[in-house]
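A.B. asks: I'll drop the sequence and a predicted model, then ask my questions.
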Amino acid sequence: MTKSSTPLGEPLGRVDGRAKVTGQAKYAAEFSEPGLLHGVVVSGTIARGRIKKIDASEALALPGVLHVFTHENRPHVAWFDRSYRDEDAPSGSPFRPLYDDEILFSGQPVALVVAQTLELALHAASLVRVEYKTQPHETELRSRRQEAYAPGKDKGGFEPPPKPRGHADKAFERAAVKVDAEYSTPVEHHNPMEMHASTVLHGNDGVLTVHDKTQGVQNCQKYLSRVFNLPKDGVRVLSPFVGGAFGSGLRPQYQLFLAVLAARELKRSVRVALTRQQMFTFGHRPETVQRVALGASSDGTLQAIIHEAVAETSRFEDYVEIIVNWSGLLYQCDNVRLDYKLVALDNYTPLDMRAPGAVVGVYALECAMDELAHKAGIDPLELRLKNYAERDQNEDKPFSSKELRACYRQGAERFGWAGRNPTPRSMRDGKQLIGWGLATGIWEAMQQQASARAVLSIDGRLTVGSATSDIGTGTYTVMTQIAADTLGVPVEDVTFSLGDSLLPTSPVEGGSWTVSSVGSAVKLACEKVRARVFELARKVEGSPLAKASLEEVTFAGGRIHLSGEPSRSVSITDAMRHGGVLSLEEEALAIPNLAKQNQYTRCAHSAVFVEVKVDEALGTVRVTRVVSAIAGGRVLNPQTARSQILGGIVWGLGMALQEESAMDPKLGRFMNHNLAEYHVPVNADVGELDVLFVEEHDDVVNPLGAKGLGEIGIVGVAAAIANAIFHATGKRVRDLPITLDKVL
C-alpha cells in the first residue's frame, strides 16, 4: 500500500479511530490484573452538618469485604496536615475526603467500601449506616445575593475585571436607546460518557501505576506525590484515552485519592469508579445572575456598557470565572463598567466547563445586543458592525489578528440573513413560527509552556511524545500531522504517545491551548531532529545537498530535496545509514514568546446564525439550522476542527433549551442526577449544522499560527438561539434553559 502524506491544513481521519471502534482503546476502569479489589463510595445524604455515627458492621460481616474506610479509621497522610492544592485548584482549602466528621455538601463521600468484587462492594455499601446532625444549609444563589463579595488578588491571584473607563452610569442615563435587563444561567454538569474512575495497580516494590480519567496526568502525579508524601518515581499516572471530560478532568477528583488511599493501606490493587449519580457530586458550571445595561444613540452607536455578574462558589474555595470582561472587549465603547462577585454556598466548588466564563457572559451580552437592536430598529448584524472593535479597549492593545468581519459576512451569506424580515412573528411555516437569530463568539488564544520528545529511527519511523491528553478532541491526530509535516515523512510512519506522566512535561489539556502549546513543542523537537539529519545528509558521498543550507531544502516523502531542484535529494534513511546512526533523539521545550505576545490581545472569534421553528400552540422549539463561521487562525485539520465546532454547537443547543441541574433547596441536593432527567440533545434534536472556517493568518499566537477551537464552538450559540426565539415569538426569555413553559 502506498503511504500517504497529509500535510497540515488537510483533513485526516483520527489515527486513534480504529483502536476506539474495535475496543482496543482501554479507559481508566478497563485496566485490570488478578486479585484486583473494587471500591465503592458511600455518599452522604445531607448538605451541611456532622456525622454522628457510622456503623459498617453489617458490611464488614459479608465474606469478601476487606475494609470500610471512614474518617474514624482512615490512615494518616501528608494532606491531612496541610491543604495541598493541585495545579488547577482555585484559592482556598481543597476538599479532603474522609478528613473529619464535617459535611460540606450533599453527596460528599463519607466511606469507601473495598471488596473482592464490584457487586459485593455495591451491596456492602448499601449496608453502611450513617447518622447525621444536620445544620442549616443554603444552596440557592438568589436568596444570598446580598452576601456577594468581590474576590481580589488576595484570593489566589484572581485578577478583578478591568477598571471602569469613562462614565458608564452617566452615559447610560443620557442614552437615547436603553436596555437594562437581568439574565440567568443555571448549574450544568459535565456528564461525559466515561464516568470518573481510578485503577491503582500496587507493585511488589510499592510503586503505584495509576490509570485515571484525567486531563492532566502530571497534575495528578504531582498531587499524589505531595498528598501521600511519595517520591516522584513512586507513582506513575496513565491516561491514554479519555471518554470525554469538558473540564471535569482538570482537577484530581475524589475517587483518585480514595483509590490510592485504599491501595496503599491494603497493599493491593484497587479500582474505584463513580456512578452516574456521583458524577453530580463534584464540579459543575456555576449558576449566574447577570445584569447587562446598554445605552446607545439613536443610530445604534454604543454609549455605555454595564455588566454585573454574581456567581456561586463553595464555602471552602473561591472559584472564579472571567464572565464580564468580554463585554469591555467585544465592542467599541468608551464608557464601560464591569463588576463580578461571588456567593458562597453549601455546594461543591464549581469547575471549569467548556469555555468557562465566556459561554455565560457572552450569552448575556449578546442577548442584550439583540434587545438593543430591536429597540433601536436596527438589524442585529448592522448593530454589531457599527460597534465593531478594532482594538482591545480593556487593555489598550491591538488584536494579533481579527477576521470577525469576515465571519459576519461569510456566515450571513451562507445563512441567507439578508432575507430576514425584522418584525417578530412575521415569518411562518404553516403553524410553525420561524425565527432567525445572531450572536458573536469570542475565546482567548493562549499558549502554555510545553515539552515534547522526537525519536527518528533508521527505518524512517518517527516516534513523538508529550504528557498531554486527548479527551476526544483529536490530539493524537493533529500532533501526528505536525510531526509528519515537519520532517516530511508519511503519517503512517509517525506514532504519537501521550497520557503518561513519564513523558515530557505538558500542561493540562484545556483552554483550547493544547495544539498551540504541545503542537509548538512537537514542531520544535522535530525541527531539531531535522537539523541533525540534514547535517548527515550533507555528508553522504556525492550528496547534492553538500553546499546547501537548511533553508534551501525541503523535507517530503521521507527525503530531503533541494528546493529549487526537487529531483536532487537524499533519503533520510540513507543519510542516517551513511552516518552510522541508528536513531536521532531530541527533546524540546516550547516557551511562549511573551515579549511579543503580550503586545497584543489574542482571541478566536465566531459569528453564529440560527433558525428556529416554534410551534405556535405548543411552544415547542426546534433548532432547524445553524451556521457557525469561525476565525481561529490556521486550521491544522479541517476534519477534526469541524468536529470540535459541531460538538460545541450541539452543547450550545442543550444550554439554550435543555440543560439544568435542578436543586432541591430543602435537601440541598441536585435531584435530576441521571441522564434520564438531566436532558442533553440527542440526534432527533439536532438540525442542519454548517461550519465554515474563515481564513486568518496570525504569526503572533504561536509558531503554528493556530488559535485552538475546542471552546469557541459553544460561545454565542445559546444567545443566537434565544434571539431567534424572540424573533419567532416576540417573547424575550432571559432565564436559561428556554423550556416550553417559559415560551408559552
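C.D. replies: Ah, there it is. Residues are numbered from 1 along each chain as shown.

A.B. asks: C-alpha only now, for contacts and for neighbours.
C.D. replies: Fine.

A.B. asks: W326 belongs to a helix, doesn't it?
C.D. replies: Yes - the assignment for W326 by DSSP: H, G, I helix; E, B strand; the rest coil puts it in a helix.

A.B. asks: What ranges does the stretch 551-700 of the chain have for its helices?
C.D. replies: Applying DSSP state H, counting those that start in this stretch to the stretch 551-700 of the chain gives helices spanning 572-578, 594-597, 638-657.

A.B. asks: List the buried residues for the second one?
C.D. replies: Using 16 or more other Cα atoms under 10 Å as the test for burial, helix 594-597 gives Q597.

A.B. asks: want to compare, so here's the second one:
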Amino acid sequence: MSATVKPFSVPLEAPMGLPMDRVDGHAKVTGEAQYAADFHSADLTYGWVISSPIAHGRIVDIDARAALALPGVLLVLSHLNRPELASYDESYTDADAAEGSPFRPLYNDRILYSGQPVAMVVAKTLEQARMAAAQVHIEYRSEPHQTDLNAQLGQAHKAPAELPKPRGDVSAGLARSSAKVEVEYQTPAEHHNPMEPHASTVVMQPDGGLLIYDKTQGTQNCRTYLEQVFGLEPGSVRVVAHFVGGAFGSGLRPQYQLTLAVMAALKLNRSVRLALTRQQMFTFGYRPPTVQRLTLGSDADGKLQAVKHQAIAQTSRFEDFTEHLVEWSGMLYHCDSVELDYQLVPLDVFTPLDMRAPGATSGVFALECAMDELAYAAGICPLQLRLRNYTERNQNEDKPYSSKALRECYSEGAERFGWARRTPEPRSMRDGHELLGWGVATGVWEAMQQKASARVVLDGEGRLHVSSATTDIGTGTYTVLTQIAAAAMGVDSDAVHVLIGDSSLPTAPLQGGSFTISSVGSAVQQACTALQKQLLEAAQKIEDSPFADVSRDQVVFIDGRLRLKADPTKQLALSEIVRSSGSGQMQAQVDAEPDSKKREPYATASHSAVFVEVRVDEALGIVRVSRVVSAIAAGRVVNPKTARSQILGGVVWGIGMALQEETQMDHDLGRFMNHSFAEYHVPVHADMGEIEVIFVDEQDTIVNALGSKGVGEIGLVGVAAAIANAVYHATGKRIRQLPITLDKLL
C-alpha cells in the first residue's frame, strides 16, 4: 500500500501538516494500554448475560435455583429482582438516541427481539458465572414475529427525518430526458465488529460513588445516562475510556452491558465486570438494511434533468432510527428537479445504530451506481458524466461550499490511476483468464463542528498538559491533539501530554461524525492562545523584562520560548515564566463552538473520488480488487500519516461492504445466523491489492480555525459503488444487491 501526501506549507517548528508517529503506539503494541475489561479491583465479580432465543413473546418463568446453588454464584439478576430505578420509563435518553422509547434491559417480561438480555449471572469468577448461566431455566411463550424487511415494505411509514423539500418538476424533467434509468438497490445489515468487544468494569468507591471503565465513544454521555436512569447524584459517577479498541459507531450509545453491570454492582454493593461475547456483539445496533429506488434522467449531453431517490430502511418497533440516507442525491450533483423520500419499516429487531459514515455509505452507494448506469445509458464516460454535473453549490441548502476541491480529486485520481487508458465497453479488458474492470465513484461527507472544551496546563518544567473528555477509538486523536497543541503553543511535541477519555475532564462531544478534531482540536488551539496571553502578561511583570511594553503581535512563541520578533535574542523560556509566577503552573480552559457567523452562509463538506480496478475470474466468478486510488479533499490534513491510515481503513471496509459483509437473518427464528468472525466475513490481508491515497490541497478558512474537515468517514463513502461499477465494466452484469458474491455473478 502506498500514499501520496502533500503536506501543507507550515513552519518547521509547527508539526501540523507533517506525518507523526502515534504517541500512544508504544502503549498499544506493548500491552501497556488498558481497555474496559482489563481493570481489576479487590472485590471484583464477573457477569454473564443470558440472551433470549425467541424474537417476540413473553417470559413465563425463570428458575434460578440450580444456578444459585453452585459455588461462587452471588446473583441471578432479572426483571423479577432488579433494583428499582429512578427513571426507567420513556423520559430518559442519551446523546445519540433515536426517536422513540430507548431499550430498557430487564424492564419487564416482554421479549422485543432475539438475543435480548433476559438475565445476568454474577459470580466470583468468570467461569463460575458462565457455568451457572447454563443452569438458569427460562420458560418463554413465543408470539408471531416479523424480521423480513422485503416482506413488510407495504407497512412502511415516513421517517422522522428533516428532508429537503422537493424542487423543480421531476416528472417534466424525466419526460424531456433522452437517457433514463429506473433502478432498485439493496444493502444488507452489517455489524460493527470492532476488535474490542463491549465491556464495562464497575468499581465501587469507598464514598459510594462509581468508577466505571467502559467501551464507549462518549464518556460523558454514559455518565449522564447512568445518572438519569439510576437517579444517582451528579458527580457520583465517573466513566473512563482512555483506550478504545475500535468502535465505528457501536459505542455512541450506552449499550446494555453498562446498564446491567451497574444494576448488579448496586444490588451487590460490589465491583462487577461484564464483557459481551463476540456472539452477543450481534445483539444490539447495526447498519440497517435498505431498499432504494432511484430514477435519473439526463439530456443527450449528460446534464441531469431529474433525480428521484426513494429509500426504505429497517427499524425496531420501539424506536425510529434515521440517518442521512437520501440527502446526498440532492447535493452531490447539479440538478434543478429533485424529489427525495425516506421511509421506515418497524420489525421485531433491535434498533439500528450509526455505523461509519451512517447513511452516506448506503445512500451514496445507490446514487453512484445509478449514475454509472446513466452514463452507460447516455453513452458518456462515467467520469465525464460526473464532471458535467459538477456543482459549486449545495442545492439542498442553496449555499456555496466553503471549499470544494472535488475537481482536483477527479483529475489527480484519474491521472494516477490511468483512467484515460480505460476502454468503455463492458468485458473489453482482460488479462489472461481474468476480466478487468475499472470503476469510479464520488464520495461526500458533511464537515461538522460541535461545541467542545479543552484545558491546557503548562508546568514549571515546560511540559504542556492537554485534557478533554473526548475519546480515541483508534483514529489517532491522541497524536493529532498533540500536534495541534504543540503548534499552537510553540513547544516541541515531546513536551505535550494529552489526557482524554474521562468524563471528569472538560466537556467534549461524542467521538464520531468526523468532527472530533474540528471540535476538540479547535478548543485546544483556542486554549493555547488564551494561555499565551497569560504567559505574556506574566513575562511583562518580571523585573527588567524585555517584554514589558510589547503587544501580542510583537512576540512569537517558538521552541518553548517567548521571543521578541524584532530581536530574537531577547527571549524567555516558558518554564521560566511559569516559575516566576510563583504558582508552579499556569492554565487556561476554553469552551469553543462553531463560528456561526462565518459558517452560516456556506455549506461545508469533504469530498473524494475513488478509482477501482477489479479482476474477475471468468470461470469461477471470484472478484478481486487489485488496485484502488482514493483522492481525498478534506481541508487541512493535520497528520497525513494517521489520516492515510483512516482512508486505508475506509477502503478496506468498502471492499468488505462490496464483496463480503452481510449479517444474515433466519427469518423463521428472527435471529442473526452468522454471528461470529468465522462466518461474518471481512477482508483480510490476502484480499488486499494496491491502495494509493492522495490528499489534494484544499484550503478552507471558513469551516473552522484549523481548516480541518475530518477524514474518518470520507474514506469509506463511494468505495463500494466504485467496486460495483468496476464489476459491471468487467463482466457486463449489473449486481444491485450487496454484497457482490460469486453466486450472483455466475
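C.D. replies: Received, thanks. All values reported here derive from a predicted model rather than from experimental measurement.

A.B. asks: circling back: how about TSV for the helices of the stretch 551-700 of structure 1, with distance to C526 of structure 1 added?
C.D. replies: Shown next, in TSV, are the helices of the stretch 551-700 of structure 1 (distance: least, Cα to Cα, whole Å):
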stretch	distance to C526 of structure 1
helix 572-578	13
helix 594-597	23
helix 638-657	22
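
A.B. asks: The ones you listed: which one's closest to T134 of structure 1?
C.D. replies: T134 of structure 1 sits nearest to helix 638-657 of all the helices of the stretch 551-700 of structure 1, at 33.9 Å, using Cα to Cα.

A.B. asks: In structure 2, what range does the closest one match?
C.D. replies: On structure 2, the counterpart of helix 638-657 of structure 1 by TM-score structural alignment is residues 640-659.

A.B. asks: Out of the helices of the stretch 551-700 of structure 1, which is closest to L112 of structure 1?
C.D. replies: Comparing the helices of the stretch 551-700 of structure 1 by Cα to Cα, helix 638-657 comes nearest, at 33.9 Å.

A.B. asks: next one: that closest one to chain centre, how far?
C.D. replies: What separates the centre of helix 638-657 of structure 1 from the centre of its chain is 12 Å, taken as Cα atoms, centre = their mean, to the nearest Å.

A.B. asks: Same question for stretch 371-379 of structure 2.
C.D. replies: 32 Å.

A.B. asks: do the same with stretch 498-510 of structure 2
C.D. replies: Here the centre of stretch 498-510 of structure 2 is set off from its chain's centre by 18 Å, with Cα atoms, centre = their mean.

A.B. asks: With stretch 664-679 of structure 2 instead?
C.D. replies: For stretch 664-679 of structure 2, the separation from the chain centroid amounts to 24 Å (computed by Cα atoms, centre = their mean).

A.B. asks: Same question for stretch 214-233 of structure 2.
C.D. replies: On Cα atoms, centre = their mean, the centre of stretch 214-233 of structure 2 falls 20 Å from that of its chain.

A.B. asks: Identify each buried residue in it, please.
C.D. replies: Across stretch 214-233 of structure 2, burial judged by 16+ other Cα under 10 Å covers 214-230, 232.

A.B. asks: After superposing, tell me the mean distance of the top helix by length along structure 1 to structure 2.
C.D. replies: Secondary structure of structure 1 per DSSP state H: the longest helix is helix 514-538. By mean Cα distance after the TM-score superposition for structure 1, the fitted helix 514-538 of structure 1 averages 1.0 Å away from its aligned residues in structure 2.

A.B. asks: coming back round to it: quick one, which of the helices of the stretch 551-700 of structure 1 gets closest to F158 of structure 1.
C.D. replies: helix 594-597 (19.9 Å).

A.B. asks: And the helices in the stretch 1-150 of structure 1?
C.D. replies: 17-21, 57-60, 118-126.

A.B. asks: count of residues packed around the closest residue to G247 of structure 1 other than its chain neighbours?
C.D. replies: Closest residue to G247 of structure 1 apart from its sequence neighbours, by Cα to Cα, 6 or more residues apart in numbering: M353 at 4.9 Å. Neighbours of M353 of structure 1 under the rule other Cα atoms under 10 Å: 24.

A.B. asks: quick one, what contacts the residue positioned nearest the centre of structure 2?
C.D. replies: Among the residues of structure 2, the one closest to the centroid is R356, at 3.9 Å (Cα atoms, centre = their mean). Contact analysis of R356 of structure 2 by Cα atoms under 8 Å, 6 or more residues apart in numbering lists 248-249, 513, 712-713, 716.

A.B. asks: try it again with 6 Å
C.D. replies: Contacts for R356 of structure 2 (Cα atoms under 6 Å, 6 or more residues apart in numbering) come out as 248, 713.

A.B. asks: What's it aligned with over in structure 1?
C.D. replies: In structure 1, R356 of structure 2 lands on R354 (TM-score structural alignment).

A.B. asks: Doesn't its match lie inside a strand?
C.D. replies: No - counting by three-state DSSP, R354 of structure 1 is not part of a strand but coil.

A.B. asks: ok, it to E659 of structure 1 distance?
C.D. replies: 14 Å (Cα to Cα, to the nearest Å).

A.B. asks: With L294 of structure 1 instead?
C.D. replies: Distance of L294 of structure 1 to E659 of structure 1, computed by Cα to Cα: 28 Å.

A.B. asks: Ok, G17 of structure 1 next?
C.D. replies: 29 Å.
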